[in-house]
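1. Whatever this is, show me its structure:
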Amino acid sequence: LKDRFEQVKDQIPEDKRKEMEKLKDLKFDSDSISITAPMVGEIKMHIIDREEPKTIKFETENSPVPFNFWIQLLPTGEFSCKMKLTIKAELNMFIKGMVKKPLQEGIEKIADALAMIPYQD
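-> Next up, the predicted model:
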């Protein structure tokens, strides 16, 4: 998965290019993900732990609200898996109301990008 982050834009099939337009502000490299969220700005996360092939854990590097984020993968067949993305943040009620929607949108964009990558070689 680490190498796939670097290749994500080149690996998205042509028929998914239209969906990719909504991901234009999502950036990957081998150790980090960054996304621009409405009303929040750029959020950058770097990998703090890898448990191949099932979990990748991220921590915010640049974010108005610190949080952790992880991707969990569960194989369901030889060439398929289920994916779960989770965010953990300590927020008071006022901040939660302001950042819940932008954080959710950011996670959904990351999930969309990961789901579009053809992982078979």
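2. CA only for contacts and neighbour counts going forward, please
-> OK.
3. Tell me how many other residues crowd R50.
-> Here the count is done by other CA atoms under 10 Å, and R50 has 15 residues near it.
4. My guess is it contacts F58. True?
-> No - applying CA atoms under 8 Å, one finds R50 not in contact with F58, separated by 9.1 Å.
5. Pull out the buried positions in the longest helix anywhere in the chain.
-> Assignment by DSSP state H gives helix 93-116 as the longest helix of the chain. When burial is assessed from 16 or more other CA atoms under 10 Å, helix 93-116 yields the following buried residues: V99, P102, L103, G106, I107, K109, I110, A113, L114, M116.
6. Next, the structure of the following sequence, for comparison with the previous one:
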Amino acid sequence: MKQVQASQEAVFAKVSDLSNLQALKERMAEPDAQAKMAEQVGEDKVSQVAQYLENVSFDRDTITFGGSPMGDICLKVVEREEPKCVKMEGQGTPIPLNLWIQVVANGEEAAAIRVTLRAELNFFIRQMVSKPLQQAADGIAEMLSRIDYNN
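-> Alright, predicted model coming up:
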């Protein structure tokens, strides 16, 4: 879980409209933001994230990841449970995929974000990809924790 200094309602308002994530993508392209992030996670990670974000697009209900060998992969909002949870499902994914963004109140002006990524995998594939899937969920949570929810 990642802690943020904003109310549960403010966080939910931002994460429930996925087009708000476009601002984060644009901010990541700024040299100042990249330098600040590099201090925390290292330059190699920053360039990796920046390159990855080049092929990502957002609208209110979807995040589309382009440039995959399998074609575009899309996560579409299927449920909004205000102010607690946004549930998404994979569209065009080779396996059934779900992503949940949970927002938990932690006082009046603080909240915690938990990202859960679930994929229906057989035992052998699960052994190979469970760690990268967890890293993806953790990376999304980290990205969401860097948003300014009070503006």
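7. what's the TM-score here?
-> Once superposed, the chains reach a TM-score of 0.76 (TM-score structural alignment, normalised by the length of structure 1), with 120 aligned residues with a CA RMSD of 2.9 Å.
8. quick revisit: mean per-residue distance, the longest helix of structure 1 to structure 2?
-> For helix 93-116 of structure 1, the mean deviation from structure 2 after alignment is 1.7 Å (mean CA distance after the TM-score superposition for structure 1).
9. residues making contact with that helix?
-> With contacts defined as CA atoms under 8 Å, 6 or more residues apart in numbering, helix 93-116 of structure 1 is touched by 8, 12-13, 16, 20, 22-23, 26, 35-40, 85.
10. Among those residues, name the ones in helices.
-> Short answer: the contacts of helix 93-116 of structure 1 in helices (DSSP H) are V8, M20.
11. Counting neighbours, which of the contacts of helix 93-116 of structure 1 comes out on top?
-> I35 (22 neighbours).
12. Spit out the contact partners of the closest residue to that one other than its chain neighbours.
-> Using CA to CA, 6 or more residues apart in numbering and skipping the chain neighbours, the partner closest in space to I35 of structure 1 is L26 (4.5 Å). By CA under 8 Å, 6+ apart, the contact set of L26 of structure 1 is I33, S34, I35, T36, K109, I110.
13. ok, 7 Å please
-> Counting by CA atoms under 7 Å, 6 or more residues apart in numbering, L26 of structure 1 touches S34, I35, T36.
14. in which helix or strand would I find the spatially closest residue to the last one that is not a sequence neighbour?
-> Leaving aside its sequence neighbours, T36 of structure 1 sits nearest to E42 (CA to CA, 6+ apart; 4.2 Å). Assigned by DSSP states H and E, E42 of structure 1 falls within strand 41-51.
15. Next, the buried residues of that strand.
-> Neighbour-count burial for strand 41-51 of structure 1 flags I43, K44, M45, H46, I47 (criterion: 16+ other CA under 10 Å).
16. For stretch 36-56 of structure 2, buried residues please.
-> Under 16+ other CA under 10 Å, the buried positions of stretch 36-56 of structure 2 are M37, V46, V49, A50, L53, V56.
17. which residue sits closest to the last one, ignoring its sequence neighbours?
-> Going back to what we said before, that points to V56 of structure 2. Using CA to CA, 6+ apart, the nearest residue to V56 of structure 2 is F65, at 4.6 Å.
18. For V41 of structure 2, see how far away the one you found is.
-> 23 Å (CA to CA, to the nearest Å).
19. got it, and G71 of structure 2?
-> According to CA to CA, G71 of structure 2 and V41 of structure 2 sit 29 Å apart.
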